[in-house]
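> Curious how this folds, go ahead:
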Amino acid sequence: MVQTRKERKAGQVPLAHPDRSGPSEKTLLDLAQERQLFEQADLRQRKLSGRPALPKQDDGPEDLAISPTAERVLETLLWSVSLTMLHFTLDVLVQHQYAVELSWAKAISRSLLALFVFTCLMYVLHPHASAPTPVPGLPERFQSPFRQAVFFATSVSSGCYLIHISNTYGYLAVMKQSPPLGCLWVWSVIELNLILGVLSLACSGVFLWTGGYKIR
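Sure, this is the predicted structure:
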């Protein structure tokens, strides 16, 4: 006589989460990696096939580290190239604004000159851990306030002068002076802290409003 198997009810089956913890002991893969069995097998296979063995690579942090001076140079180039691209863009835009025939050769030459100037200024004035005292003879505690004062004065003067020449000078003077002044203004505001940056922009706004100038 065939007997049917009774199924357990759902309430009688114990419920539990599966064990997601890793193995408590070393696996065969771990043992093979410790004994470098894969490297030995690959080396043996290459010897049998007549192929040369691959050189060992060491990608430790010591090999990838660069000196502070090299890091400072790379950071300087990154900032100066970015400002040069901004200078080139402003140069092209201001020539289009006055419907002047664009000379790409002159625009590129002016941008290369700006790259040299920005690189020198950025290397000296931009803060970096490898050069805590860029101004010789000045104590270290006064370095940051002095740098902030320089950039604040540069931001206010370049912004106000850019507003002035855009409203009073001829188009030739505007095309020649606007790109470098705009780059200096942007860079100075970036180097300032938040409070001084907003204050410098407010000074330029007050100069624009009190002088009766217009944004062109």
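> rest of the way, CA atoms for contacts and neighbours
Fine.
> State the distance from the most centrally placed residue in the chain to Ser144.
Centroid-nearest residue in the chain, with C-alpha atoms, centre = their mean: Leu78, separated by 7.1 Å. Distance, Leu78 to Ser144, using C-alpha to C-alpha, to the nearest Å: 22 Å.
> Please give the element, helix or strand, for the residue nearest to the centre of the chain.
Using DSSP states H and E, Leu78 sits within helix 68-97.
> What is the distance between that helix and the centre of its chain?
12 Å (C-alpha atoms, centre = their mean, to the nearest Å).
> likewise stretch 64-79?
Relative to its chain's centre, stretch 64-79 lies at 12 Å (C-alpha atoms, centre = their mean).
> cool, and stretch 192-204?
Mean C-alpha position of stretch 192-204 versus that of the full chain (C-alpha atoms, centre = their mean) differs by 22 Å.
> I have a second one here; can you model it like the first so I can compare?
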Amino acid sequence: MNRKQRRAKNSTDHISTADDIPLAPPPDAKSRTRKTKTLLDIAAERQAELLGSQAGAAHTPLDANSLKPENIVQVKIGKNGEIVQDSGSPLPPSMLSNTRGSEPETPWLDSILLASSLSAVHFTLSVLAMHQYAEELRFQPLIGQTLFIAFPTLTMLIALFHGVLLPSSLAKIQPAVRTWVLALRSLVYVVTANVAGCYLIQLTNDRGYYAVMKDAPSVGTLWVWAVLEMGLLGALAGVVGPGLYAWWFGYGVV
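Next comes the predicted model:
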């Protein structure tokens, strides 16, 4: 066996590309017992290597530190197709929001939008009360009360309960304490809804027209806000109290 044949035989042990496959005429019937790697054998070996590497990667535990925002590297594709690190670009807002938990991206905007809707409820109730008891509708004082009293008060109240004014009370405390804070907030919603609902029933049935015009819009808006904050099950809990109060004292439904 000459040097060229020995080199071709040894090259079959470390085939990495198609150029490393030795070219030779097909063997005849007498010499077919010689074992050489075919393209199918090489493809099967490569597939087994890929499957083994994927299985090993699947069993590798995920490092929690690699998911921290400071350990994430932003890259971009260069002009020639190479991957270039982009150190100047900040993390996407969606990624930052996911690392912070379920907190909204614009908490003040959410508070203002909710306060605007509740202010519209306050203005509607004020118009209904004045339309029922007053001789004529005067929209100027109602608009002033809604814009300069109801809206700022509702905005501060919603921001306080949503943790916007005091973000450290909900975002930087321990998970166990955070759970108790959220439970206490839900309890305040339930108590507020029941007390405001019962007082609204007593106010509109037993008090004079001046008291109804003065207090009913604010109490009704407060009751609507507490019910909205609690969700479906909490809303049922906020309605049960006023319903039992109306049934116990014999208030009818008009």
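> if we can go back for a sec, following element in sequence after the helix holding Leu78 of structure 1, please.
helix 104-125.
> Buried residues, that next one. List them.
For helix 104-125 of structure 1, the neighbour count (16 or more other C-alpha atoms under 10 Å) marks 107, 110-112, 114-115, 118-119, 122-123, 125 as buried.
> now the angle from it to helix 68-97?
140 degrees (axes from the mean of the first three to the mean of the last three C-alpha atoms, to 10 degrees).
> What is the burial count for the residue nearest to Ser130 of structure 1 when sequence neighbours are not counted?
Excluding its sequence neighbours, the residue lying closest to Ser130 of structure 1 (C-alpha to C-alpha, 6 or more residues apart in numbering) is Pro68, at 5.6 Å. Neighbour count of Pro68 of structure 1, defined by other C-alpha atoms under 10 Å: 13.
> Give the burial count for the counterpart of His164 of structure 1 in structure 2, as a bare number.
By TM-score structural alignment, His164 of structure 1 lines up with Gln202 in structure 2. Residues contacting Gln202 of structure 2 under the criterion other C-alpha under 10 Å number 16.
> out of everything not next to it in sequence, what's closest to the aligned residue in structure 1 for Ala120 of structure 2?
Under the alignment (TM-score structural alignment), Ala120 of structure 2 pairs with Met85 of structure 1. The shortest distance from Met85 of structure 1 to any non-neighbouring residue, by C-alpha to C-alpha, 6+ apart, is to Ser111 (7.7 Å).
> which residue in structure 2 lines up with that neighbour?
Looks like Ser111 of structure 1 aligns to Thr146 there (TM-score structural alignment).
> What of Thr154 of structure 1?
Match for Thr154 of structure 1 (TM-score structural alignment): Thr192.
> so how far is Thr124 of structure 2 from its match?
21 Å.
> does Ile163 of structure 1 really touch Tyr213, like I thought?
Yes: Ile163 of structure 1 lies in contact with Tyr213 (C-alpha atoms under 8 Å); the separation is 7.3 Å.
> which of those two has more neighbours?
Ile163 (21 against 14).
> Point me to the helix or strand that includes the more buried one.
Counting by DSSP H and E, Ile163 of structure 1 is part of helix 143-168.
> report the angle between the axes of that helix and helix 104-125?
150 degrees.
> what's the mean gap between the helix or strand that comes right after helix 143-168 of structure 1 and the aligned bit of structure 2?
Using DSSP H and E, the helix or strand that follows helix 143-168 of structure 1 in sequence is helix 171-191. Once fitted to structure 2, helix 171-191 of structure 1 is off its aligned match by 0.7 Å on average (mean C-alpha distance after the TM-score superposition for structure 1).
> what comes into contact with helix 171-191 of structure 1?
For helix 171-191 of structure 1, contacts defined as C-alpha atoms under 8 Å, 6 or more residues apart in numbering pick out 83, 86-88, 90-91, 94-95, 98, 114, 126, 148, 151-152, 154-156, 158-159, 162, 165-166, 197, 200.
> Translate Gly182 of structure 1 into the numbering of structure 2.
Taking TM-score structural alignment, the alignment pairs Gly182 of structure 1 with Gly220 from structure 2.
> ok, its match to Gly197 of structure 2 distance?
For Gly220 of structure 2, the distance to Gly197 of structure 2 - C-alpha to C-alpha - is 7 Å.
> Next: Leu39 of structure 2.
From Leu39 of structure 2 over to Gly197 of structure 2 the distance is 81 Å, taken as C-alpha to C-alpha.
> And for Leu114 of structure 2?
Taking C-alpha to C-alpha, one finds Leu114 of structure 2 at 20 Å from Gly197 of structure 2.
> Repeat that for Pro175 of structure 2.
33 Å.
> same deal with Leu157 of structure 2?
18 Å.
> Val188 of structure 2 too?
In terms of C-alpha to C-alpha, Val188 of structure 2 sits 14 Å off from Gly197 of structure 2.
> more crowded one of those two?
Gly197 (25 against 14).
> Share the number of residues neighbouring Leu192 of structure 1, please.
The number of residues packed near Leu192 of structure 1 is 20, by other C-alpha under 10 Å.
> same deal with Thr204 of structure 2?
Neighbour count of Thr204 of structure 2, defined by other C-alpha under 10 Å: 16.
> out of everything not next to it in sequence, what's closest to it?
Using C-alpha to C-alpha, 6+ apart, the nearest residue to Thr204 of structure 2 is Val212, at 6.0 Å.
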